[in-house]
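A.B. asks: Okay, structure incoming, though there's no sequence with it:
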């Protein structure tokens, strides 16, 4: 056994990640590898003296969360990996992923071990990718909506001229109007096909969920949507929780769900009528409400809304077409997050889609209670 112990010790020492063992009864770290000095810039011989100052540099939102995690860990309840941030003066936070291990001997003495991996580069890369994808998705939806509407108007004008204006038999105007009409129709279809393909491709990629502060994650896409709708003269507003609310999200996919629901709301809402998004904490969950003052959904169609290629699909008020896939994909993505997607609608009054996803532990290690206040855009 000594040979194997020496082998594993050598592995731990050679690791680029911080490896440690903590004696719970003694309240001390009894082993830490050389990576501690390279990654956390401490001294191995002084690790127990340095530990309080190190823990004091944890991000305020992560301190109680890590303490809650450690209590489960000490009881042998092995939670998932924990991601925490270490603060540095005048520098970006350093992200770490803690992978735990637990050992208790016959006498009940407990040792906690683990690997602490610096994931700062991965986090920054993921954040940049999420920001890019968020803006791309919002921009594509907005452009598709407005370009589709413009081409639909051109198509309608071409049809009207062809029906109302007498055109000489030897004139090429009739042929030109038919070309204009068919080109506009094909352009609308091409735009919507592009958006649907992009949405489908993203929905089929692997889910990557992280513990995320929901308001912070959704603020940027909601700001983009509001800015674009303000430019177009469409009333749009959003509210976010007054206090931080956490959930385990694939930010890119949830943003696509949000963008798709807002796009649908705009599609069936007359000019001048309001579309709004409200994000709130509920008992053990996070709710995202997308509401409009549009034409509503007939009761007979509502049971079929979330079916693929649903017979409930309708053209938008400005001629926008649909494949009937968007809501089905939204529902799938929400269910991947162990959540639900529901609809409430009254014809002539409007529609509300509600996404509900389980909360993740907040800074105190517990899900937030229902929010008592909100921040408004």
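C.D. replies: Received, thanks. Only a predicted model underlies this, so the values are computations on that prediction, with no experimental measurement involved.

A.B. asks: CA only for contacts and neighbour counts going forward, please
C.D. replies: OK.

A.B. asks: Is residue 308 in contact with residue 332, as I believe?
C.D. replies: No - Residue 308 lies out of contact with residue 332 (C-alpha atoms under 8 Å); the separation is 10.5 Å.

A.B. asks: Need the nearest residue in space to residue 133, chain neighbours excluded.
C.D. replies: Once flanking residues are discounted, residue 133 sits nearest to residue 252: 6.5 Å by C-alpha to C-alpha, 6 or more residues apart in numbering.

A.B. asks: For the one helix or strand that neighbour maps to, report the contacting residues that lie outside it.
C.D. replies: For residue 252, the host element (DSSP states H and E) is helix 251-267. Contact partners of helix 251-267, identified using C-alpha atoms under 8 Å, 6 or more residues apart in numbering, comprise 130, 133-134, 137-138, 141-142, 145, 199, 202-203, 209, 217-218, 221, 275, 290-292, 294, 316-318, 320, 326-327, 330, 333-334, 351, 353.

A.B. asks: from those residues, which ones fall inside helices?
C.D. replies: Among these, DSSP state H puts 130, 133-134, 137-138, 141-142, 145, 199, 202-203, 217-218, 221, 326-327, 330, 333-334 in helices.

A.B. asks: overlap in contacts of residue 308 and residue 332?
C.D. replies: Common neighbours of residue 308 and residue 332, using C-alpha under 8 Å, 6+ apart, do not exist here.

A.B. asks: any idea where the helices of this structure begin and end?
C.D. replies: Counting by DSSP H, the segments of the chain that form helices are 2-14, 35-39, 47-56, 60-74, 120-164, 173-203, 214-232, 251-267, 326-336.

A.B. asks: next up, a second structure to put side by side with the first:
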């Protein structure tokens, strides 16, 4: 079309049987509806990323304040000053409460949006994944983490519920951020295998403890491992992520090595 503008049409076909079969149909231009839907999904996804970046920026100083207060409390205990001890204990307790409150807000938003009914559309996967990483690269997180992307094809088309699928990617990235040291690397890779596509989210962080691996996807919105300094262990629901992938007729698994990192794989049919 003119100006390279794409058009979306909806075709409805109806067979009429008389002496011979006649097929009649209606063609509707749904370009505006489609673009509006994509725009809403992008806004929702950017909202989720903004909340994640904001929670990271708030939790890190709160965690450091808690550690500092706890350290000071131990030293003050040697002097016997009970009043100052109580004040430092109060500071540490308030930091802990506010950290849990931040994580609760993020989890609530994720779980609430997860109950929306699945609706698949034909999406260009490479663009969606690059767009997802673009917001992390533009945030302050890019100063303390390295974000990478690679794909074996320039374009890959898949039938996806864009909002739910990007929640999966966002939450896997979020967990990688929590358990990867500063200047660590977090990457996304997309490989078109012909009949299916494998998307991987990998990091060079702490890895998953062996005792938690067998039940990892059975844990609902609970955390699955201890975070780094200044970060709580509240996870974003790997059980929920597993259910979203399953609803796309896909599968999810992981490879991990303690102290070296973790890679989550999501395979989806084309």
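C.D. replies: Now that the structure is in, tell me what you want to look at. Bear in mind that the values here come from a model prediction, so they are computed numbers and not experimental data.

A.B. asks: Let me see the TM-score of these two.
C.D. replies: The TM-score (TM-score structural alignment, normalised by the length of the second structure) is 0.90; 270 aligned residues with a C-alpha RMSD of 2.4 Å.

A.B. asks: For PyMOL, write a command that selects the buried ones of the contacts of helix 251-267 of the first structure.
C.D. replies: In PyMOL, a selection of the buried entries from the contacts of helix 251-267 of the first structure looks like this (16 or more other C-alpha atoms under 10 Å):
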select buried, resi 130+133+134+137+138+141+142+145+199+203+217+218+221+275+290+291+292+294+316+317+318+320+326+327+330+333+334+351+353
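
A.B. asks: Highest mean neighbour count out of the helices of the first structure?
C.D. replies: Greatest average neighbour count among those goes to helix 251-267 (a mean of 23), per mean count of other C-alpha atoms under 10 Å.

A.B. asks: against the second structure, where does that one fall?
C.D. replies: Matched against the second structure by TM-score structural alignment, helix 251-267 of the first structure falls on residues 162-178.

A.B. asks: distance from that stretch to the first structure after superposition?
C.D. replies: Comparison of stretch 162-178 of the second structure with the first structure after fitting gives an average deviation of 0.9 Å (mean C-alpha distance after the TM-score superposition for the first structure).

A.B. asks: The residue nearest to residue 133 of the first structure and residue 19 of the first structure: what is the separation?
C.D. replies: Per C-alpha to C-alpha, to the nearest Å, residue 252 of the first structure is found 32 Å from residue 19 of the first structure.

A.B. asks: Residue 174 of the first structure too?
C.D. replies: 78 Å.

A.B. asks: next one: residue 249 of the first structure
C.D. replies: Applying C-alpha to C-alpha, the value for residue 249 of the first structure to residue 19 of the first structure is 28 Å.

A.B. asks: for residue 113 of the first structure, same thing?
C.D. replies: 8 Å.

A.B. asks: before we move on, what about residue 353 of the first structure?
C.D. replies: Distance, residue 353 of the first structure to residue 19 of the first structure, using C-alpha to C-alpha: 47 Å.

A.B. asks: swap in residue 61 of the first structure?
C.D. replies: 24 Å.

A.B. asks: What of residue 85 of the first structure?
C.D. replies: Distance from residue 85 of the first structure to residue 19 of the first structure, by C-alpha to C-alpha: 18 Å.

A.B. asks: So for those two, which residue has more residues nearby?
C.D. replies: residue 19 (24 against 21; other C-alpha atoms under 10 Å).

A.B. asks: Now do the contacts for the closest residue to that one other than its chain neighbours.
C.D. replies: Computed as C-alpha to C-alpha, 6+ apart, the closest residue to residue 19 of the first structure that is not its neighbour in sequence is residue 115, at 4.7 Å. The contact partners of residue 115 of the first structure, by C-alpha under 8 Å, 6+ apart, come to 17, 18, 19, 20, 97, 98, 99, 100.

A.B. asks: Please repeat the previous calculation with a cut-off of 7 Å.
C.D. replies: Counting by C-alpha atoms under 7 Å, 6 or more residues apart in numbering, residue 115 of the first structure touches 17, 18, 19, 20, 98, 99, 100.

A.B. asks: mapped onto the second structure, which of those residues are still contacts?
C.D. replies: Contacts retained in the second structure from these (both residues aligned by TM-score structural alignment, their matches' C-alpha atoms under 7 Å), given in the numbering of the listed structure: 98, 99, 100.
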